[in-house]
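Q: Sequence first, predicted coordinates after that:
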Amino acid sequence: MNRFLRRLCVCLTTLAALCATISQTWGHGGGGDIAIFTNHALQQVDIGFAVLDDDDISQEVFDPTVSVFQAVLIPNTPSTIPPIPYSYGTREPGFDSEEALPPLKTLRANTLDLWYWDGAGTVDMQPAASLGITGGYAPASDVTQATGGFHGHPMFGLEGDAIPDGIYIAKVTISVDTLADSNPYYLVTLKNESLYTGDPLQDAEHGEMVGEAVRAYLDDPSSGSPMVMGTDYTFYADAVVFARALPVPEPATSALLALGIAGGWLVSRRRKQR
């Protein structure tokens, strides 16, 4: 029996590691919204990737393994409607749930960490707080619909006296009342003054151009460097790859690991009782 339990522990741990590897490899991020749903087995918030239809109603593409998303920040200007509560911010990607959450409960985005890299050389993320820069979502909280659905585009942004160009990676979890918090996801954002014209719509269009170029490069690096308006954004793609390698166990993976650990504890305890 002990031999069976030991083999079961090894199999579960190996399967968990394989699941984590697959999710990090296939996760592409960007181009859609952050899907939020309930992992009923664990009573936990879960997140993934969703592309919505033209009316922002139904999820036409859904991938529960994605945990890395990307966006280009634009500056706050007097003409921005509604006003951006940060020096630089973005409303993409949004949050979406298809009646998959507890109804009429507070939903909150929690920014746990924020890192910065200037984009030069190899990826070297440093705490953004060391530069006096903070970041997060506004509003940080909202309420799910009576049906359990949710759709919103809170602003993620940065604030500080001087915000240098470069890459900012935020580590975020989602809370919904009555459920355990989600595992973290990573939002990889770019701030680059050369993209900004003073027109928020034009700035957003430039950001979309960069995002599309980087996503195309990540899907097929042989297609050539992601060049936009004379700038090579390979460093942005490198940051996305870096974020994909950060540890984010899927809830199902966490359950397998927990079961494997519990099995190992049981074997150890039986040995001690002999």
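A: Looks like it arrived, so ask away.
Q: Every contact and neighbour count from this point should use C-alpha atoms.
A: OK.
Q: And the helix or strand hosting Leu190, what's buried?
A: Under the criterion of DSSP states H and E, Leu190 resides in strand 185-191. Buried residues in strand 185-191, defined by neighbour count with 16 or more other CA atoms under 10 Å: 185-191.
Q: What of stretch 231-251?
A: 233-244, 248-251.
Q: Also stretch 211-225?
A: Buried residues in stretch 211-225, counted by 16+ other CA under 10 Å: 211-218, 225.
Q: Okay, one more to line up with it:
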Amino acid sequence: MRFTKAFLLTGLACLTADAAAHSDILLRADGGQVVVGAAEDLSGEEGGPFYHLDEKVFEGVFLNPTMPTPPFGYDFERTEPGFFSAPGLPEGEDLPANADIALSLSSFSIGAANDLAYYWDGTGEVDFQPLSATQPGVSFAFGPASFASTDATGAVDDHPLFGLTGGAADGVYLVSPVVSVAGLADSDPFYMVWLANSVLVDDETAEQLEGALEAYEEGGPEPIVGGVNFAFFEEAVEYVGAIPEPSTALLAMLAASLGGVMRRR
């Protein structure tokens, strides 16, 4: 049973795992539906690769193009994380062969607000507000919408371009995408938490920060790069990690609604 893309964030207990930092997004099938998870250490440098389907929160670090004319025209942009699948993996089922893959954004609610994207400037306590209200004219973008196809074995390894347009400010951005694969029902929405900061001007600096964030998650020093302490980004990720999965929130809403009907009867 599939639910609508719009969903409500409630105070229910968290059912998601910790955010999958620095991983690609694993695409698999399960019962005729696309399912997402984490594909980590694909290079095998740390004993991987590792695959698991219990991740529903993913981190992204944008770059701030510094050249006079950015190659893709975004205020911030990055092709990480990517999407990965291969036949015969231990998690889930293989994707169909020669199937188009597309990405779309789902609207979701935080409190009384509903939007396709949310923004927090990184100061004080985590406080995501609708992007359309905090930065009118700024958009979270990706392209192309249909960004890849599986090969004859059902494998894919592709990196769409993510970006922010319209004069985006430094801070943390939250979106909830849905993946479509031809021949399967769409995935449930998942979360992507994105960091945008003007000091992150190239891949080397972004990778330095990603390493610092990973060390910080494991109890290391605060992640200071380019003179900026990015500990607030991990606070944002932890906040999103405490949000229940969309289907869980909707089930609770449906149960509450049905309970009210039964009581009235």
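A: The structure has been received and is ready for your questions. Not measured: the values here are computed from a predicted model.
Q: TM-score of the superposed pair?
A: Here the TM-score for the pair of chains, by TM-score structural alignment, normalised by the length of structure 2, is 0.75; 225 aligned residues with a CA RMSD of 3.0 Å.
Q: After alignment, which residue of structure 1 pairs with Gly143 of structure 2?
A: Under the alignment by TM-score structural alignment, Gly143 of structure 2 pairs with Ala138 in structure 1.
Q: just the buried residues of stretch 211-225 of structure 1 now: which is nearest Pro83 of structure 1?
A: Nearest to Pro83 of structure 1 among the buried residues of stretch 211-225 of structure 1 is Gly211, at 22.9 Å by CA to CA.
Q: any idea which element the closest one lies in?
A: helix 200-219.
Q: what helices or strands is that helix leaning on?
A: Where contact means 3 or more CA pairs under 8 Å, 6 or more residues apart in numbering; DSSP states H and E, helix 200-219 of structure 1 is packed against strand 68-72, strand 74-75, strand 227-228, helix 234-244.
Q: tell me the angle of the longest one relative to strand 185-191?
A: Following axes from the mean of the first three to the mean of the last three CA atoms, to 10 degrees, one obtains 170 degrees for the angle between helix 234-244 of structure 1 and strand 185-191.
Q: Tell me the secondary structure at Asp113 of structure 1.
A: Under the three-state scheme (DSSP: H, G, I helix; E, B strand; the rest coil), Asp113 of structure 1 adopts strand.
Q: got a list of what the residue nearest the centre of structure 2 touches?
A: With distances taken as CA atoms, centre = their mean, Met192 lies nearest the centre of structure 2, 1.8 Å away. Neighbouring residues of Met192 of structure 2 by CA atoms under 8 Å, 6 or more residues apart in numbering: 57-60, 174-177.
Q: how far away is the residue nearest to it when sequence neighbours are not counted from Ala185 of structure 2?
A: Of all residues not flanking Met192 of structure 2 in the chain, Phe58 sits nearest, at 4.8 Å (CA to CA, 6 or more residues apart in numbering). From Phe58 of structure 2 across to Ala185 of structure 2, the span is 21 Å (CA to CA, to the nearest Å).
Q: ok, now Val237 of structure 2?
A: Applying CA to CA to Val237 of structure 2 and Ala185 of structure 2 gives a distance of 28 Å.
Q: Map the residue nearest to the centre of structure 2 onto structure 1.
A: Correspondence of Met192 of structure 2 to structure 1, assessed by TM-score structural alignment: Leu187.
Q: what's the burial count for the equivalent of Val156 of structure 2 over in structure 1?
A: Alignment note (TM-score structural alignment): Val156 of structure 2 maps to Phe150 of structure 1. By other CA atoms under 10 Å, the residues close to Phe150 of structure 1 number 23.
Q: dump the residue contacts of Phe150 of structure 1.
A: In this structure, Phe150 of structure 1 makes contact with 95-99, 143-144, judged by CA under 8 Å, 6+ apart.
Q: Can you flag the buried ones in those residues?
A: Taking 16+ other CA under 10 Å as the criterion, what is buried in the contacts of Phe150 of structure 1 is 95-99, 143-144.
Q: Go through the residues you listed and flag which are in strands.
A: Per DSSP state E, strands hold the following members of the buried ones among the contacts of Phe150 of structure 1: 95-97, 143.
Q: Map Ile47 of structure 1 across to structure 2 for me.
A: Aligning on TM-score structural alignment places Ile47 of structure 1 opposite Val36 in structure 2.
Q: For its match, give its distance to Phe83 of structure 2.
A: Using CA to CA, Val36 of structure 2 is found at 9 Å from Phe83 of structure 2.
Q: Now list whatever residues contact both of these two.
A: With contacts taken as CA under 8 Å, 6+ apart, Val36 of structure 2 and Phe83 have 25-27 as neighbours in common.
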